[in-house]
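S.K.: Here's my sequence, what's the structure:
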Amino acid sequence: MNFVSTCGHILSVEERIILKNSCIILRDENRLEKVQLWGKILGLTSNYFIVQGKGKDLLKDNKIFYSLNGIDWQLLLPTSSEILEKVPYIRGRFTGDPSYHQNVIIVDWEDEGEDKQEQVKEEDRLSAIVTLIDRDTAAVPRGAVLLTPQGEVIRNRSFEGLSFSEATKLHSYLHFRPTSKKSDLKHLRPQADVDVALDFLEPISNDVPQGCWSVQVEEFNTIVLRNWWWPGMTFYHIPATSYYGQLYIGSGEPIMDLPFML
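M.R.: Down below sits the predicted model:
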């Protein structure tokens, strides 16, 4: 938490203690390998604490839980493609009530551009936003995870961190999500320094528009990455160590005008 405090939002001492204890209980009750804090989405009346449970395969065996008090947790069900399509049309903050239904105005271009009003449950919107933020910002330093011959993604126990020089370069960080562009991997393999077990993920340096990521050197040479699509997302890595992580604390609203601001 100390490494991401420069994002402008921090958790209180009371929140840290509550979350630390409840995450241990949540991990044991659900027989997970690890439970880590994903972040906090700020609502008008209540905030959503989000944690991520990891299984044996770090990329596939994931469970997301949310809580309004940091003690009582609810499983956040995977979102549907239909909800993912509607979420960009939702404007305004989260209320903090999972059962609240928000109105969505969708333009149906197949019906002469007529506006249609639908409703989306806030719990479904929450699931979609967490999915979108993870898709755009979840990252790992190159070499931190391995792809086994069995196709499982596991932690690389021999990872000792990036050098300071490499840690300041965007291409040293990879999206922690299933690879969608096979052509990227085919382009990488001819390079002499590429390892198939390490370079199975997409580098964040390919993201568009250019400039949507920033790299900064903070106190004690900690490297901090921020994604400007989602203000409040902060990733950190301490060079020459295995310490890295990220946290999102924000309203859950993307900056849709970012391409025009860069």
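
S.K.: rest of the way, CA atoms for contacts and neighbours
M.R.: Noted.

S.K.: Please name the nearest non-neighbouring residue to Cys212.
M.R.: Nearest non-adjacent residue to Cys212, counting by C-alpha to C-alpha, 6 or more residues apart in numbering: Trp228, 5.2 Å away.

S.K.: Just give the number of residues close to that neighbour.
M.R.: Close neighbours of Trp228, defined as other C-alpha atoms under 10 Å, add up to 18.

S.K.: before we move on, what about Asp193?
M.R.: Counted by other C-alpha under 10 Å, the residues lying close to Asp193 total 9.

S.K.: Pull the contacting residues for the residue nearest to Cys212.
M.R.: By C-alpha atoms under 8 Å, 6 or more residues apart in numbering, the contact list for Trp228 reads 212-214, 255, 258.

S.K.: starting at the chain centroid, how far to the host helix or strand of Asp136?
M.R.: Assessed by DSSP states H and E, Asp136 sits inside helix 122-137. Distance of helix 122-137 from the chain centroid (C-alpha atoms, centre = their mean, to the nearest Å) equals 9 Å.

S.K.: To compare with the earlier structure, here is another sequence to fold:
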Amino acid sequence: MNLESVLGTLETTGYVGHVICTEEAMVLHNSLLILQNENHFRNTFFWGRISGVERDYYIAFGYVTDALKGRVYYYSRDCVNWGLLPNPTQHAKKVTPFCNTKFQGDPALVIDIMIEREETTWDTPLYKPEIKKLKEEDRLAATVHMITNEAALVPRGALFTKPDGVVVENISFEGLTLLDSRELSSYQHYRMPTRKWNTNLLTRDDYNYATDFLDPLDIDIPEGCWQIQILAGDTIAIIKSLFWPGLYAYHVVETPKYGFVYFGSGKKCLDTAFMLLPSS
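M.R.: You can find the predicted model right below:
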């Protein structure tokens, strides 16, 4: 959610039970405003909070020019002091899914992760148990990367790609209609597209490359891994990811207000695909 939406979570994610208290919201808003001014960001967003045993991690990001390729992430444990979140390493991306322990809240902590069986995610297959070390700061970076890449989303038309390829927020976006807000095809992944440039265009009759360059949610597998709820008298749409419990996106119907936020432990629900299998 953007900087201004932090003060109004009761009107957005409050419908699903996740809000930021007034005192915390004020501190968070002011510190993010300082972060934005110091880094000359065009816009700053509160990404969410990952729960830890001792302390929680607050995540924020901003960009100067490009809304997709230019994002810079920060983390804080007190909503005041922000540290640069490093780019996730390939080692962290591979090891993090096997880490079952909770975050402790200490970025310098190094944990041992047991890889017990042969895994195809490694460059060389493992035929015997092996211990991998992972720093919690790197684990945090990999977790934020995975959640953003798989579950962060925006309404169709919210982002606009310019002729030079730079992606910016669409200032002419006026929101989705109530009918469109009920359809998964009206929401897109907040990441660089992973499909060929013309694939997403061919799935729509009213395509426009400037706004339809991102991957829509309705192509995700398995079918049913997203849920849409229309609440508050058909005025707000809440989109939930079943793979990442705690990730909630919202869009106020027929207005330019939208965003997403994550409140959770940073664990992916790997049983989702089995829960969605049709009963025999």
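
S.K.: for the helix holding Asp136 of the first structure, packing partners?
M.R.: helix 81-86, strand 173-175 (3 or more C-alpha pairs under 8 Å, 6 or more residues apart in numbering; DSSP states H and E).

S.K.: Among the ones you listed, show me which one is buried the most.
M.R.: Comparing those by mean neighbour count (mean count of other C-alpha atoms under 10 Å), strand 173-175 comes out on top with a mean of 23.

S.K.: In the second structure, what residue corresponds to the residue nearest to Cys212 of the first structure?
M.R.: Using TM-score structural alignment, the partner of Trp228 of the first structure in the second structure is Leu242.

S.K.: now its match: how far from Thr13 of the second structure?
M.R.: 16 Å (C-alpha to C-alpha, to the nearest Å).

S.K.: Please apply the same query to Asn149 of the second structure.
M.R.: 21 Å.

S.K.: Those two: which is more packed in?
M.R.: The neighbour comparison of Asn149 of the second structure against Thr13 (other C-alpha under 10 Å) goes to Thr13, with 22 against 14.

S.K.: Isn't Phe176 of the first structure up against Ala139?
M.R.: Yes - with contact defined as C-alpha atoms under 8 Å, Phe176 of the first structure reaches Ala139; the gap is 4.8 Å.

S.K.: Which stretches in the second structure count as helices?
M.R.: Secondary structure of the second structure (DSSP state H): helices located at 22-39, 90-95, 136-151, 178-181, 199-202, 272-275.

S.K.: can you tell which of those helices is closest to Thr235 of the second structure?
M.R.: helix 178-181 (7.8 Å; C-alpha to C-alpha).

S.K.: residues in the first structure matched by that closest one, start to end?
M.R.: So helix 178-181 of the second structure sits over residues 164-167 in the first structure, by TM-score structural alignment.

S.K.: If we go by neighbour counts, what in the matching stretch is buried?
M.R.: 164, 167 (16 or more other C-alpha atoms under 10 Å).

S.K.: how far apart are it and its match in the second structure?
M.R.: Superposed on the second structure, stretch 164-167 of the first structure shows a mean distance to its aligned partners of 0.4 Å (mean C-alpha distance after the TM-score superposition for the first structure).

S.K.: Residues contacting that stretch, please?
M.R.: 172, 223, 237, 239-240.

S.K.: thinking again about what came up before, please identify which of the helices of the second structure is closest to Thr211 of the second structure.
M.R.: helix 199-202 (9.7 Å).

S.K.: Need the winner for burial among the helices of the second structure.
M.R.: Of the helices of the second structure, the one with the most neighbours on average (mean count of other C-alpha under 10 Å) is helix 136-151, at a mean of 20.

S.K.: which residues of the first structure does that one align to?
M.R.: Mapping helix 136-151 of the second structure onto the first structure (TM-score structural alignment) gives residues 122-137.

S.K.: That stretch vs the second structure, mean deviation?
M.R.: With mean C-alpha distance after the TM-score superposition for the first structure, stretch 122-137 of the first structure averages 0.4 Å from its match.

S.K.: thinking again about what came up before, and the match of helix 178-181 of the second structure, how far out from the chain middle?
M.R.: The answer for stretch 164-167 of the first structure is 22 Å, by C-alpha atoms, centre = their mean.

S.K.: what's the answer for stretch 264-276 of the second structure, then?
M.R.: 15 Å.

S.K.: ends of that stretch, how far apart?
M.R.: 22 Å.

S.K.: Give me the residues contacting that stretch.
M.R.: 49-52, 100, 102-103, 143-144, 222-225, 242-247.

S.K.: rerun at 10 Å
M.R.: When contacts are defined by C-alpha atoms under 10 Å, 6 or more residues apart in numbering, stretch 264-276 of the second structure is touched by residues 48-53, 56-57, 96-97, 99-103, 139-140, 143-144, 146-147, 221-225, 241-247.

S.K.: Just the buried subset of those, please.
M.R.: Of those, these count as buried by 16+ other C-alpha under 10 Å: 48-52, 56-57, 96, 99, 103, 139-140, 143-144, 146-147, 225, 241-247.
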